[in-house]
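3D, please:
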Amino acid sequence: MGRKILFITTDQQRYDALGCNGGKVARTPVVDRWAAEGIRYTRAHAQSVVCMPARATMSTGQHVRTHGVWMNGVPLPADAPSVARHLHESAGYRTALFGKAHFEPFLDPQRRFYENRMATLGETGPHRGFERMELAAHTGRGGLLHYPVWLAKTHPDAAAGFYPILKIPSLEQNAAGGGDTGAIQVQHNPIARSLYHTDWVADRAIAWLDSLPADADWFCWVSFPDPHHPWDPPQSEIHRHRWQDEALPANWPATRADAVALLRDKPKHWLDWYEGRLVTNFEAPPDFVPASVTADQLREINALTHVENELIDEVCGRVWAAVARRGWGDDTDVIFTTDHGELQGDYGLLFKGPYHVDSLMRLPFIWRPATSAGVAPATVDHPVGQIDLAPTFCAIAGLEAPQWMQSRALPTSPAQADAQRRERIITEWDSEFKGITMHLRTIYRDGLVCTVYEQSTLYPGDGSVGELYDCRHDPLQRRNLWTDPAWQARKKDLIADLYDHLPPARSPRLEAVASV
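Below is the predicted model of the structure:
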């Protein structure tokens, strides 16, 4: 009999969003307590810095090039390996997912994918090994998922308070501004907090947990859509952090000239996006020019992000109280992480894209083992990643990791990480957007981040373009060492190590059927 598993994810949350990771604004006492009682990983990296590939890795325990979801809009095959299915079929675990799944594309007006048909069919699964799925994304407006369908039925006037993410009929991301400063994708949302998707996701998880028999083993994935843009939390909560009092990030350039000088040290798509000449992917509105963002607009965006992070932490406390009320507190493992980060003003930029720096790659990553496991609290600085989650769930359940998983259970101490030779972690990016392709391969090892730019429409793929950062001496990753003569031997070694540990790419490549 294994232990119970509470797996909590956020969407687009930075490493430094949490107090335990040095965050100084949002109050996150629940997750901070889990970190103090368990293992805090300081160098957990995403295997992709965009939603669908990262979530497919969490579900399969496979590298992006193996499961094949190489960009948003590529559906994870229906027969793809699933850790939820493995737990259910091999160990009798009850399984559920509440909130954002995103294993299948959101832009699906024909409802080709079951995630987008479930709610209107009145169904909650089973799907991908989950006995029950109740789904939400970033809005209560329209949509096909359970949350907007529920909101339309029970509180039809509330949906209009959400920011309209897409422009209709073009289905491109909206660049309109709002709030006090006119900041992009900001809206003051009059919805009651109890109706907002953060609380709704927690409510649905608690209801399911309360329905289980006392002796059940269970795997419950609670997947919050925030703090991903748009930034439109309940207006009743925004008093928590006045944007006027918000400090600007350390990596925010003070002037446009400072931003240009900083970005000229990086491959050309950085500065081209900042100045509005190029949009390389769907992850930001095509009309958005990052250089147009004012300091006050960034302050308002970041203040609302802090609010959203606090709301998540508070409902984590509610879910945990429900676990404890059932008498499961000593026998439940909690793992808390996110799918990827957010630029949030670093380098003068917002959102995400083909930018392999800590803002996007480095994840909050907490494992609070069950008390019954007898694991001592620890901080692990060795590199780990999302690819390690599925085998960790197997270990908690007392199962051997199946051969299709490409990693192993997370180490519970620095000594165990040393024994496992935890030396590197790999991140990939592939995208096609309006004729523009991008292909990045990145290794983190020995405090260094090395990114190879493979052949694309923007770059020749001849080894002349890339990025190399020394995170220990340049934690903000401002100085690109790629062409520095003193670093060429180290760069060559890192590139060889990267390609030695990349598995073969899936063939044939899966088809992208949507943008997101």
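
contacts, neighbours, all on C-alpha from now
Fine.

Following the chain onward from the host helix or strand of residue 95, which element is next?
Taking DSSP states H and E as the criterion, residue 95 maps to strand 94-99. Next helix or strand after strand 94-99 toward the C-terminus (DSSP H and E): helix 118-121.

For the stretch 401-516 of the chain, which segments are assigned as strands?
424-433, 436-445, 448-453, 466-470 (DSSP state E, counting those that start in this stretch).

Mean neighbour count, these: which tops it?
Ranked by mean neighbour count, the strands of the stretch 401-516 of the chain are led by strand 448-453 with a mean of 24 (mean count of other Cα atoms under 10 Å).

sorry, back to before: with residue 222 as the reference, name the closest of the strands of the stretch 401-516 of the chain.
Shortest distance between residue 222 and these, using Cα to Cα, is found for strand 424-433: 24.2 Å.

Show me what that closest one is packed up against.
Judged by 3 or more Cα pairs under 8 Å, 6 or more residues apart in numbering; DSSP states H and E, strand 424-433 is in contact with strand 44-45, strand 384-385, strand 436-445.

will you turn those strands into CSV that also has distance to residue 62?
What follows is those, written out as CSV (distance: least, Cα to Cα, whole Å):
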stretch, distance to residue 62
strand 44-45, 14
strand 384-385, 11
strand 436-445, 16
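
for comparison, sequence B:
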Amino acid sequence: MTNVVVFLTDQQRWDTMGLHGNPLELTPNLDRFAAGGTFCEYAFTNQPVCAPTRACLQTGRWPTQTGVYRNEIPLPTDADTIARRFAAGGYETAYVGKWHLAEMDDAPVPPELRGGYEHWFAADAVELMSDAYDAKLYDGDGVLHELPGYRSDAFVDAAIRWLSRPHDRPFLLFVSVIEPHHQNSRDAYPAPDGYRERYENRWVPSDLAALGGSTQQHLGGYWGMVKRVDEGFGRLLDALRSLRLLDDTVVCYTTDHGCHFKTRNGEYKRSAHDASIRIPLAFNGPGFVAGGRRPELVSLLDVAPTLLDAAGLPHDDLPGRSVADAVRGATDWPQEVYVQISESQVGRAIRTRRYTYAVTAPDADGWHDPAASRYVEELLYDNVSDPHQLANLAGLASHRDLADRLRERLLARLAAAGEPTATIDPAPPRPSGQRRSYPL
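Prediction:
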């Protein structure tokens, strides 16, 4: 039977990867891993904030279906998680690192809120109870452990210690580091000593260069955090190799959402822009070796069925698709990714290969309302002619027919996700000038 390891980072932009064009050589281990396996070039989160995305990853269901549509809502104790599905299939299950699905802040997560994981070395809101050189996690008995070294290194070390134990069953190991998420207590990106200095005043993605935000304050540290995380990922792969587990293990690398550095709203995510929703995603191991650079639109909703498929476990009841289907030649792949947005707004969006179409609910509250009955068009981007999403086309007369077609596709996705019936009002009309639209 195939082992499965998931390596989850936090708030990592898609263009941190060399395979996505980053010239700083931040991710040589991830790039090599993805190039030799299956690299999902167009991968997106379904909810650009921590807890809802993590609920999606653990269950394979929409955040509004699990009830975890925003932060500070615990995952239901009876949730049908991948841990419980793998355990039912004879697997040993373990979780290391950030959980953020129990609303415990700095207290240990009780067993009933651990999603069914058998082995536990984790904490809930890691960003609130630890720091870059003050790493802490709780064991399965609720005992707090202070860990030596830089925080992502300490979490990787803990995962390697668990891998080094004798295992008489195949296993699912979920490793969740907090980096490159900002340190909430001081609104900083604390890279290891010397790493921020290495990357300051160097390459800046075009959206950040155009819009500013907190880029000059934070980007050097952010790049440094990404570099150190990649080094830790390389050590984890080395450990699997030295333990003679690598050839029998499917490894998935991804993140929960991106980071726009206060360019799209007052913080770092919670928007429909690619800086928030486009993410790194790659698989390697049995069934994924030499899978290539995949052109399909893939989302984090597809991760659970992919992992279950890799282990030969049932997954047909889940709304996502196994990426292995694409590797095996499936052509009936969805033509858009559906995104739910909470907290900053009650928002919904679809991302096709060419277009981003997003709506917001003016009469709903992003903290208290999981969905709405009325939305208004907010954003329309042509991601081919405007890859950095600087020109909002919503309301232009030239794009009215296109927006109408995207509206119908978005309403269909709301219905498929089991959301209440809703309407979408057009954006206020604007003259087009010389602009024109292109086919979907």
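
can you put the strands of the stretch 401-516 of structure 1 in JSON lines and add distance to residue 16 of structure 1?
Formatted as JSON lines, the strands of the stretch 401-516 of structure 1 follow (distance: least, Cα to Cα, whole Å):
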{"stretch": "strand 424-433", "distance to residue 16 of structure 1": "19"}
{"stretch": "strand 436-445", "distance to residue 16 of structure 1": "18"}
{"stretch": "strand 448-453", "distance to residue 16 of structure 1": "18"}
{"stretch": "strand 466-470", "distance to residue 16 of structure 1": "19"}
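
Can you tell me which of those strands is nearest to residue 243 of structure 1?
Distance to residue 243 of structure 1, taken as Cα to Cα, is lowest for strand 466-470 among those, at 32.0 Å.

mean deviation of that closest one from structure 2?
On superposition with structure 2, the mean distance recorded for strand 466-470 of structure 1 (mean Cα distance after the TM-score superposition for structure 1) is 1.0 Å.

cool, and stretch 492-499 of structure 1?
Mean deviation for stretch 492-499 of structure 1: 1.4 Å (mean Cα distance after the TM-score superposition for structure 1).

equivalent range in structure 1 for stretch 239-256 of structure 2?
Residues 322-339 of structure 1 are matched to stretch 239-256 of structure 2 when aligned by TM-score structural alignment.

Which stretch among the strands of the stretch 401-516 of structure 1 approaches residue 252 of structure 1 most closely?
Nearest to residue 252 of structure 1, of all these, is strand 466-470, at 18.1 Å by Cα to Cα.

looking at structure 2, where would I find the counterpart of the closest one?
The aligned range for strand 466-470 of structure 1 is 378-382, by TM-score structural alignment.

who does the strand holding residue 95 of structure 1 touch, helix- and strand-wise?
Checking 3+ Cα pairs under 8 Å, 6+ apart, strand 94-99 of structure 1 ends up next to helix 83-91, strand 132-135, helix 197-211, strand 218-227.

out of the ones you listed, deepest packed?
Using mean count of other Cα under 10 Å, strand 218-227 ranks as the most buried of these, with a mean of 26.

how far out from the middle of the chain is that strand?
11 Å (Cα atoms, centre = their mean, to the nearest Å).

what's that strand in contact with?
For strand 218-227 of structure 1, contacts defined as Cα atoms under 8 Å, 6 or more residues apart in numbering pick out 4-13, 84, 87, 93-101, 136-138, 197-198, 201-202, 205, 305, 308-309, 312.

repeat for stretch 289-302 of structure 2
Residues outside stretch 289-302 of structure 2 that contact it (Cα under 8 Å, 6+ apart) are 35-46, 53, 56-57, 60-62, 319-323, 326-327, 333-337, 352-353.

Could you list the buried residues of it?
For stretch 289-302 of structure 2, a neighbour-count test (16 or more other Cα atoms under 10 Å) marks 289-294, 296-302 as buried.

From residue 69 of structure 1, how far off is the residue nearest the centre of structure 1?
The residue lying closest to the centre of structure 1 (Cα atoms, centre = their mean) is residue 339, at 1.8 Å. For residue 339 of structure 1, the distance to residue 69 of structure 1 (Cα to Cα, to the nearest Å) stands at 14 Å.

With residue 367 of structure 1 instead?
26 Å.

the more surrounded of these two?
Taking neighbours as other Cα atoms under 10 Å, residue 367 of structure 1 and residue 69 compare with residue 69 leading, 29 against 25.

Is the residue nearest to the more buried one when sequence neighbours are not counted part of a helix or strand, or is it coil?
Of all residues not flanking residue 69 of structure 1 in the chain, residue 53 sits nearest, at 5.0 Å (Cα to Cα, 6 or more residues apart in numbering). Three-state assignment for residue 53 of structure 1 (DSSP: H, G, I helix; E, B strand; the rest coil): helix.

Mind telling me what residue 53 of structure 1 corresponds to in structure 2?
Match for residue 53 of structure 1 (TM-score structural alignment): residue 52.

neighbours around its match, how many?
Using other Cα under 10 Å, residue 52 of structure 2 has 31 neighbouring residues.

does it really touch residue 74, like I thought?
No. Between residue 52 of structure 2 and residue 74 there is no contact under Cα atoms under 8 Å: 9.8 Å.

Can you check which residues contact both of those two?
Residues touching both residue 52 of structure 2 and residue 74 (Cα under 8 Å, 6+ apart) are residue 68.

Against residue 103 of structure 1, how distant is the closest residue to residue 457 of structure 1 other than its chain neighbours?
In this structure, residue 457 of structure 1 finds its nearest non-sequential neighbour in residue 437, 5.4 Å apart by Cα to Cα, 6+ apart. Going from residue 437 of structure 1 to residue 103 of structure 1 by Cα to Cα gives 22 Å.
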